[in-house]
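> Dropping a prediction and its sequence here:
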Amino acid sequence: MSGQNQNQDDCEGTYSTSTHEYANADSTDLFADIFADFEPQNTTDGSYRGTMAKIKATELQYQAVFEQKLVEANTNLKRERIRVSIKQTGNSLQLRATLPLKPGDKAPLRRGDRSSGKEKKQYDLSLGIPANLEGLKTAIEESYELGKLIARHTFQWNEKYLGIKSREKQEIKTIGELLDTFDEKYYQTRQRTITSQNTFANYISVIKRNFPLTHLATKENFEEIINSFQGNKKNELIAVTSVLIKTFNLGFTLDVTRDNVTPAHREIPEDDQIISSFDLFEKFALNRKNTNISDEIDTWEMWRWVYGMLATFGLRPRELFVQPDINWWMSPQNIDHTWKVNKNTKTGYREVIPFVPEWIELFDLKNPKPLKILEKKVAKIASVQNINWMRRDISRWFRKVGIEFQPYDLRHACAIRAHLQGIPIKAAADNLGHTVDEHTKTYQRWFGIENRKKAFGEVISQKSLIELQKNEILALRMENERLKLEVEKWKSRENV
């Protein structure tokens, strides 16, 4: 057997084995560990900027893993003597190989020889493969396929390798057609966590509510609908549409401007109103008549407990339902009465100190009965949608029992109370799961005139008290000096 045939057989044998063990490996198995040891940066404050920081950190992790897998793929190709390598150019992957001359291409001249050239040349083949992990799997498969053609000397230039099909304009899909594969595409570059699933569910909801699914996914169609809205609604559509465009690499950016929105005024409840509203749950239960909804017979006690926890700790509602650590809450070792927020929530894990410790007893927050109901509710949670339902149920119960403010107002009240209590901003922000900047910017807008009066009054009262104490101390010192003089006088008289 000639050396040429021997080499050909070796390449074919390598290809066959590799195709079975590597090239045809399922992408889920091949890249299953992409986020195995990755703990993304928490948003820390729940703000848009914080969320984007987390997204950026995840994207950098994804890119690092992608680059590592690309190196591994080329190492495997080289080790198995496949005469193809994979390279990244911008957002695409190309196959690099030495091939017979492309039709109409001139052979490169040999050094010092103007009359003849090589019959082969190195080419970078663009097959329209995206530079992501799913695309890398495709590129690996194509590399082995091309390697087989090279080894068998059967390679021919066709539309595929000439790039004719990949250069053809892609058919524009409808928004509904994009949604059919949105989940698959979205999670190719993201972790599938409770938080990311909740975010994705919101994207889907926003798109379905506001965009006709039969419309083509074009720049003009998106912009027309977005510009028909104003304020927060418009800003939300810009953000969600931008994610959709980036996920599917639609090839355009939106020429729309976000609106500057002034938050609506909120009346934050005073402590007396918070305490009195706690009793409305039991009043509702006592006054309810002829209900056939058995699930609501005792659940009011759980929702009252939820109310008390929100008021005492300033938690986000979701932070009570995502894998609540009830054992720690009820543990005798929990002497500081802290609540542990699960790492899969919006801003990650934190241990929260009660803003009003005395309310734990006042609201009976260690009562095991509502906690058992909570455990049963949480055990039934099978998806992010279930958590969202429970979060909406809180608002429903507030309205049902006659509470005149919103669940989130209890969180704002804790932020304001922290300042009135003199708690340092950094400590209050950390307790609420915010950066200092976000805490100051977002929550202090609810610090109205009445609370300012309180704050000023407290400071003035404290200053007055300090001045009074200083005067008392000065008077005592003067009296002390007078008594010393009297003693000296008596001593002088005795000596005489």
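Received, thanks. Numbering: from 1, shown residues only.

> CA only for contacts and neighbour counts going forward, please
Will do.

> Tell me, how many residues neighbour Ala382?
Residues near Ala382, counting by other C-alpha atoms under 10 Å, number 9.

> three-state assignment of it?
Per DSSP: H, G, I helix; E, B strand; the rest coil, the local secondary structure of Ala382 is coil.

> any idea how far Ile238 is from it?
Ala382 sits 30 Å away from Ile238, going by C-alpha to C-alpha, to the nearest Å.

> How many neighbouring residues does Lys173 have?
When neighbours are counted by other C-alpha under 10 Å, Lys173 registers 14.

> Would you mind confirming that it is in contact with Leu216?
Yes. Using C-alpha atoms under 8 Å, Lys173 is in contact with Leu216, at 5.8 Å.

> Summarise which helices and strands the helix or strand in which Lys78 is found is packed against.
Using DSSP states H and E, the element containing Lys78 is helix 48-79. Other elements packing on helix 48-79 under the criterion 3 or more C-alpha pairs under 8 Å, 6 or more residues apart in numbering; DSSP states H and E are strand 85-89, helix 133-151.

> adding another structure so you can compare the two:
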Amino acid sequence: MAKQLETVNLRLKVAQLGVQLEQRGQKLSLRGTFPPRPNSGRMRSHQQRLSLGIPATLAGLKEGERQAKIIAAQLLAKTFNWHPYLVWSPEARRGEGGLQQQLKDFEDYFWQQPQRSAKPAASRTTWTSAYSPYVRKLATIAAAKPHLTTGEAIYATIDSFPHHSRSRQLCCTALAALGDFLQLELPLNLKTLGGSYNPTKTQARTLPDDGAIASHWEQIPNPTWRFVYGIMATYGLRNHEVFFCDYDALLQGVALPTVRVLSTTKTGEHEVWPFLPDWIDRFHLRQVCLPPINTDLTETTLQAIGQRVTRQFRRYQIPFSPYDLRHAWAVRTIHLGLADTVAAKMMGHSVSIHTRTYHRWITHRDQQQAVEAALNRLNKA
């Protein structure tokens, strides 16, 4: 088969058609310079693969060459249309074996979007956490129930998650994107099936106070993980951000040192000030020492790095999560009167998210402290 494929591609090359056939798994694809796919965000033609859906057999190779010539002529005449090659009928049955290839094409499409190359690490985390689990679940359900149509398999996948849950909402978003890519005409809008989950309506957690944060730092025996804990508490960093920061100001002994979060992180580059500054010396943060974990984002993800931090907190029996240190930092800035616009920028998110998330976490304890501080300022006036 490989020799015959090489011969066909030689004929296509001699004819200067600008396309080549490729075997991908058990199917044939065409590679060449094509116009942008619908909704890709691209403006110019670029190198892409086009799945022909033809089996990689000698008979299929003959049909593949015929279609290659037709498509090449369409490209030359500027009449090529992606639609026939993106449509996957909702009536198609799973026994035809086309699902895996369609899902692979969807993943390729995800990575071809311009915004993915701008932030590869964040995009890898997005695919791993918000798309891949639900695409894999769809593949599993479709394989177990080959009698289902594509649409039925998608609905069955969504129904496998609890109503009004975040996982169901993410599933709807991911499979809606898949449906758009495949141009499926589904009777129900998938996004309406996500339910009423809203992170702002979840139970506000009880955050550790400053005394508890300081005391638990002392219980961590490993100095590198003490540094991780201390830097998160003092600068409100996300789990993974600790490993992608510029700590030069700390190392150089600047009186009020900032930490610069690098652009490789989830929300891009931003600068953070310490709250509380006294914790810099208390937690020995000028002695920058990170644990030796793999931070090569070609081999791991931001999510995996963050999960490593969470596991260490559990190992040291810290009774709150790493993110609680970040949340406590945010509430602390509110007490100290830092403008929401400034705090939000330092946390790497929007002002609306900041106020919606953190102002509702101010507990009676927090309010009492704020009232006492305000009255003390009044008495001193």
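Yep, that arrived. Just so it is clear, the model here is predicted, and its values are computed rather than measured.

> ok so, going back, out of the helices and strands packed on helix 48-79 of structure 1, which one sits most buried?
Looking across those with neighbours counted as mean count of other C-alpha atoms under 10 Å, the highest average goes to helix 133-151: a mean of 21.

> Quick check: the aligned residue for Gly457 of structure 1 in structure 2?
Under the alignment (TM-score structural alignment), Gly457 of structure 1 pairs with Glu372 in structure 2.

> Quick one: residues contacting the aligned partner of Asn367 of structure 1 in structure 2.
Residue pairing (TM-score structural alignment): Asn367 of structure 1 is matched to Gln287 of structure 2. For Gln287 of structure 2, the contacting residues are Leu251, by C-alpha atoms under 8 Å, 6 or more residues apart in numbering.

> What's the separation between Gln287 of structure 2 and Arg136 of structure 2?
According to C-alpha to C-alpha, Gln287 of structure 2 and Arg136 of structure 2 sit 44 Å apart.

> do the same with Ile362 of structure 2
Here Ile362 of structure 2 is placed at a distance of 40 Å from Arg136 of structure 2 (C-alpha to C-alpha).

> Also Leu207 of structure 2?
Applying C-alpha to C-alpha, the value for Leu207 of structure 2 to Arg136 of structure 2 is 36 Å.

> Mind telling me what element Ile129 of structure 1 is part of?
Element membership for Ile129 of structure 1 (DSSP H and E) is strand 120-130.

> again but with Leu99 of structure 1, I slipped
Applying DSSP H and E as the criterion places Leu99 of structure 1 in strand 92-100.

> Could you confirm Leu476 of structure 1 falls within a helix?
Yes. Counting by three-state DSSP, Leu476 of structure 1 is found in a helix.

> Aligned counterpart of it in structure 2, please.
Under TM-score structural alignment, Leu476 of structure 1 pairs with no residue in structure 2.

> residues near Leu476 of structure 1, how many?
Residues within reach of Leu476 of structure 1, counting by other C-alpha under 10 Å, total 12.

> do Gly18 of structure 2 as well
Counted with other C-alpha under 10 Å, Gly18 of structure 2 comes out at 17.

> got it, and the one 5 residues further on?
The tally of other residues near Gln23 of structure 2 (other C-alpha under 10 Å) stands at 18.

> Remind me which helix or strand the spatially most central residue of structure 2 belongs to.
Residue closest to the average C-alpha location in structure 2 (C-alpha atoms, centre = their mean): Thr126, at 1.4 Å. In this structure, Thr126 of structure 2 sits in helix 120-126 according to DSSP H and E.

> which secondary structure elements does whichever helix or strand comes after that helix contact?
Downstream of helix 120-126 of structure 2, the next assigned helix or strand under DSSP H and E is helix 132-144. With contacts taken as 3+ C-alpha pairs under 8 Å, 6+ apart, helix 132-144 of structure 2 sits against helix 99-112, helix 150-159, helix 166-182.

> May I see the buried residues of helix 132-144 of structure 2?
For helix 132-144 of structure 2, the neighbour count (16 or more other C-alpha atoms under 10 Å) marks Ser132, Tyr134, Val135, Lys137, Leu138, Ala139, Ile141, Ala142, Ala143 as buried.

> With that, I have no additional questions.
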